[in-house]
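S.K.: Next input, structure requested:
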Amino acid sequence: MSHLTYPEVGATAGDLPGGYHHIRASRVIGQGQAALSNAAAALLSWQMHERAGVRKISGPAGAVEGCDLAFRWLGLRFECRVVSVFDEPDRRGFTYGTLPRHPECGEEQFVVELDPQTQAVTATITAFSKPSSWIVRAGGPVPRIVQAHMTQRYLRALDVTRPS
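M.R.: Okay, the predicted model is just below:
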C-alpha cells in the first residue's frame, strides 16, 4: 500500500499548513434537508466528480475512509486515498489526500452543510497542495489555474438549484 505524499494529514479540518497553495471556496447550492441529502449523495458517490468531467477508474462506489481511488481527467491519472468521511445530521463530506501517482502533493476536503437557522445548504472545498515533481513545477501558474477551475466545476456540480 502506498503512503500519502504529505505529512499534514487532516490539516484541511483546521489551519492550513505553510508551504502549500491554499484554496477555500464555498457556494450556496440549495435550501433545506432534501437539498443537503441530494448534494451529500452526489458528493459521497463520486457523482460530483463525474458531473465535473472527472472519471473514477478504480475504487469503491462511495467514499470509505482508508480506500484508495484513481481518477482520470483529460488523459491524466490522479491517485488519492480517503482519509476521513463525516456523516453528521447537518454536515456531510470527506477528505482525500494524494498518493505517489498524483501530480500534486496535499489534501482536499469536500463538505456540504445545512445552516439550521437559514436552511441554506453550502458546499465548501478546502485544499492545500504543491507540485509533486519538477515537471508539474515547470508548468508555472498552469496547475493553480487548473485547480481553481476544477474547484468551481465541483461546486457547480453539487448545486441542486441549477438545472441538470
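
S.K.: okay, CA-based contacts and neighbour counts for the rest of this
M.R.: OK.

S.K.: Okay, buried residues for the longest helix along the chain please.
M.R.: Using DSSP state H, we find that the single longest helix of the chain is helix 142-158. For helix 142-158, a neighbour-count test (16 or more other CA atoms under 10 Å) marks 143, 144, 150, 151, 153, 154, 155, 156, 157, 158 as buried.

S.K.: try stretch 12-26
M.R.: When burial is assessed from 16+ other CA under 10 Å, stretch 12-26 yields the following buried residues: 12, 16, 22, 23, 26.

S.K.: before we move on, the earlier item: what's the spacing between the longest helix of the chain and its chain's center?
M.R.: 10 Å (CA atoms, centre = their mean, to the nearest Å).

S.K.: for that helix, packing partners?
M.R.: strand 21-31, helix 32-44, helix 47-51, strand 120-131 (3 or more CA pairs under 8 Å, 6 or more residues apart in numbering; DSSP states H and E).

S.K.: run this one through as well so I can compare:
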Amino acid sequence: MRGRADFTYAEQGKTERPYPAPMTDRWPDGYRLVLRKDELKVDDARAGFLRLTNGLLDWDLHRRAGLSVAPGTPRAAPGVDMASGVGFWRVRYYAPCRVIWVSDAVLDDAGTAVRGQRSGFGYGTLPGHPERGEEGFYAELDEDGRLYFRIAAYSRPANRVVAAANPVNVRVQQFYTNRYFAAAYRLASGS
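M.R.: The predicted structure is shown next:
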C-alpha cells in the first residue's frame, strides 16, 4: 500500500480547483466525468464546514460511505497512498490511490471558517485500481455562508475486463457517490 508505483493515467491534478475556480471546464478528454454538488443545510454552516473538512481529510467520509480504509492510513496529504476496500465480510477488493493535492480549511483569528473557500483533496489511481483517473472531494463554504459538498471525478476502465463490465462498474460508482453524499451530510451535521 505504501509503494511508490506510478499513476495509471497521465492527466494528474485536474481536480485541484481552489475557490471560486469553475468545476465545469478544463477536464481531460476521453474520460467519463462525474460532477455533483449538493447544498448541506445544517444549523451552523461554518462549524459544519470544519467537521466536513476534517471528515474528508481523515477518511471518515469513506468509512461512513461503507468503504474500508486500512487502519493507520495517515490523514490526507500530498503523496499519501491509501486504498479503499469494497466487498463483504473478509472478502474485499482494495483500490489503491495516491493523494495529489490537499486544501485545508482557512480560519480567521477566532478559529472560525472564513467564507468563500473550498477545502478537500484529490487522489489518483495506482496500479491495481479498476479505473484510471482522479477524484476530488470538496467541502465548500460560499461567500453567503452556504455549505456544499462536491465530487468531481474523471475515469475510464483500467483494462479490458473492467471495460467489458463497465455498465456494472458505472452503477457501483453511482452507488458509492450517493453514499458519499449521505455521509457528507452526517459529517457536516455532526450526526
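
S.K.: TM-score them against each other, please.
M.R.: Here the TM-score for the pair of chains, by TM-score structural alignment, normalised by the length of structure 1, is 0.92; 163 aligned residues with a CA RMSD of 1.7 Å.

S.K.: returning to what we had before: which two of the buried residues of stretch 12-26 of structure 1 have the greatest separation?
M.R.: Using CA to CA, the pair of the buried residues of stretch 12-26 of structure 1 lying farthest apart is 16 and 26, separated by 16.2 Å.

S.K.: any chance of the helices and strands packed on helix 142-158 of structure 1 in JSON lines, with distance to residue 61 of structure 1 too?
M.R.: Formatted as JSON lines, these follow (distance: least, CA to CA, whole Å):
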{"stretch": "strand 21-31", "distance to residue 61 of structure 1": "23"}
{"stretch": "helix 32-44", "distance to residue 61 of structure 1": "9"}
{"stretch": "helix 47-51", "distance to residue 61 of structure 1": "10"}
{"stretch": "strand 120-131", "distance to residue 61 of structure 1": "21"}
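
S.K.: For residue 93 of structure 1, which of the ones you listed is the nearest?
M.R.: Within those, the stretch nearest residue 93 of structure 1 is helix 32-44; the backing value is 6.6 Å (CA to CA).

S.K.: Out of the helices and strands packed on helix 142-158 of structure 1, which is the most enclosed?
M.R.: strand 120-131 (a mean of 22; mean count of other CA atoms under 10 Å).

S.K.: Provide the aligned range in structure 1 for stretch 30-39 of structure 2.
M.R.: On structure 1, the counterpart of stretch 30-39 of structure 2 by TM-score structural alignment is residues 19-28.

S.K.: Spatially central residue for structure 2, please.
M.R.: Centroid-nearest residue in structure 2: residue 137, 3.2 Å away (criterion: CA atoms, centre = their mean).

S.K.: Okay, and the residue lying farthest from the centre of structure 1 sits in which element?
M.R.: For structure 1, the largest distance from the centre (CA atoms, centre = their mean) belongs to residue 117, which lies 26.1 Å off. If you go by DSSP states H and E, residue 117 of structure 1 is not part of any helix or strand.
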